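Q: Sharing a model prediction with you, sequence too.
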Amino acid sequence: MQVAVVTGASSGIGRSAALQIAARGVGVILTYGSNRQGGEEAVAEIEKRGGTAVALPLDISDTAGFPAFREAVADALRTTWQRDTFDHLVNNAGFAGESMIEDTTEESFDRLTRGLFKGPFFLTRALLPLMADGGAIVNTTSNSALPHVTAPGYSVYASLKGAVTVLTRYMAKEFGPRGIRVNSVAPGATRTRFADNAFERHPEIIPEMARAFALGRIGEPDDIGMVIATLVSEEGRWITAQNIEVSGGQNL
């Protein structure tokens, strides 16, 4: 059985990706940050559907914890799947941050950098020895890094997501000799816990936002999770180094 590691899978896009990947017969090691209950519920849902999953804690902004996390992954692989390696990595964990450039502090800048760029970079580096040849990596970026979705207040967030888009291309080049494909998906506005659960707290903004989408609504987690699952599957075997916008035509 193939196994995938999906970070930030206690809710939203990450949880959907974990469920969609598991539905294709792949074992899943999923991670959670502060939302342990969400991680355990995702495991329960996968098991209820006949799949196999393990939930592990991970602070994506704390690189010092990565060696211990790698050992936890190795232990889960041996215990649950009798394997020494896993096949796919979905770098989804992260968090939002919004402030105008003139109001941005070094502290908030550094926090976002650790969570959105440094974390995924060094987590991938830490896990590479456990990755099997011929697998796939998917990085979650954002269409806020694309020219047609520029929004005031997201300069740091979008810039770091743009950096991950570039990193994706370089990973694809460097890991290609091992047969590892690397792509990124760039969601548009999606109904998740993003920005401190903004959509749940302010549902009145959704109809107005929906007008900016060619398909007439904002995204749902499964809209993106299904694409991630496809990219790590056999159907995505000839796709690498791509940043795929998955936004229903936002600002088209």
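A: Here it is on my side, so go on.
Q: all contacts plus neighbour counts: C-alpha atoms, from now on.
A: OK.
Q: for the protein, which residue is closest to the average position?
A: Central residue of the chain (Cα atoms, centre = their mean): N92, 1.6 Å from the mean position.
Q: Surely that residue is in contact with S16?
A: No. Assessed by Cα atoms under 8 Å, N92 is found out of contact with S16, at 11.0 Å.
Q: try it against this one:
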Amino acid sequence: MSTTKIALVTGGSRGLGKDMALNLGKKGIDVIITYNNNEAAATEVVKAIEALGQQAAALQLNMANLPSYNEFVQQVITTLQSKWNTSQFDFLINNAGIGGGLPIEKVTEEFFDEFLNVHFKGVYFLTQKLVPHLNNGGRVINISTGTTRFVNPGYSVYASMKGAVEVLTKYMAKEFGARGITVNIVAPGPIITDFNNATIRNNPKLQEFLSSLSPLNRVGEAEDIGPVVAFLCTGDAAWINGQRIEVAGGINL
């Protein structure tokens, strides 16, 4: 049986999740990524991880479809058994998400419920179903946002769900600790990716404004986040637990 560590990164086919997956590969960790729609992009990430000398696989998962989770967990177990000859893995990175901003007075119940399912309820129940298959001494890493600390109008729904996951992270750390599993949450600031229809990437004036809020006078890139998540999956981070780690360049200090 392989002694290589295995990570599962949800939403690993693009953006932050892709960079997390690649940086895990660089640390000598094998990776399973999930994708929602773009199988071709996921396949490219798998090839890039394999080019680093690690094993990788991609599975389809729609975080908004909670009834599909049991079948997804079975696919994870089947993949682990066929590719790694095990039914357990080591690191769960709850990264998958959707973007979108609306003023409070324009938020519909449908909009609210989609964000609730993907960003909070989904994280809660997917973790619940996968934790039995996590090795003792493993890691859970959730993903939040800088907008739980500072307010960006229009993000009331998104930030509220992420705030809920920040509280959940502490409870997970407390309850999973008996198995030596640490749980932390990483909160990126503004990042240039295709997230939320590439709002920041496609808007130079917004980039300029957000850069002006940072002591480092720039916005973040995916490459600023992936290495931090990968670090949290190493032995060097074993004593970090129950923490919100903001990776935002000191924005809005």
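A: In hand now; what should we look at? Keep in mind that what you see is a predicted model, and the values were worked out from it rather than measured.
Q: tm score of chain vs chain?
A: The TM-score (TM-score structural alignment, normalised by the length of structure 1) is 0.97; 250 aligned residues with a Cα RMSD of 1.0 Å.
Q: Overlap of the contact sets of N92 and S16 of structure 1?
A: Residues touching both N92 of structure 1 and S16 by Cα atoms under 8 Å, 6 or more residues apart in numbering: A9.
Q: For the helix ranked longest in structure 2, what is the distance to the chain centroid?
A: When structure 2 is parsed with DSSP state H, its longest helix is helix 156-176. Distance, stretch centre to chain centre, for helix 156-176 of structure 2: 13 Å (Cα atoms, centre = their mean, to the nearest Å).
Q: circling back to that earlier point, the residue nearest to the centre of structure 1 -> structure 2?
A: Under the alignment (TM-score structural alignment), N92 of structure 1 maps onto N95 of structure 2.
Q: OK, contacts around that match?
A: 9-12, 16-17, 142-143.
Q: Check L52 of structure 2 too.
A: 25-26.
Q: what's the counterpart of it in structure 1?
A: Using TM-score structural alignment, the partner of L52 of structure 2 in structure 1 is R49.
Q: mind listing the strands in the stretch 101-250 of structure 1 by residue range?
A: In the stretch 101-250 of structure 1, the segments counted as strands under DSSP state E, counting those that start in this stretch are 131-140, 181-187, 243-246.
Q: Y124 of structure 2 matches what in structure 1?
A: Applying TM-score structural alignment, one finds that Y124 of structure 2 aligns to F121 in structure 1.
Q: so how many other residues sit close to its match?
A: Residues near F121 of structure 1, counting by other Cα atoms under 10 Å, number 18.
Q: do you know how far S156 of structure 2 is from G99 of structure 2?
A: With the distance defined as Cα to Cα, to the nearest Å, S156 of structure 2 ends up 12 Å from G99 of structure 2.
Q: go on, D236 of structure 2?
A: Distance from D236 of structure 2 to G99 of structure 2, by Cα to Cα: 32 Å.
Q: next one: K18 of structure 2
A: 16 Å.
Q: and if you look at V45 of structure 2?
A: To G99 of structure 2, V45 of structure 2 is 22 Å away according to Cα to Cα.
Q: More neighbours: those two, which one.
A: Neighbour comparison, V45 of structure 2 and G99: the larger count goes to V45, with 24 against 13 (by other Cα under 10 Å).
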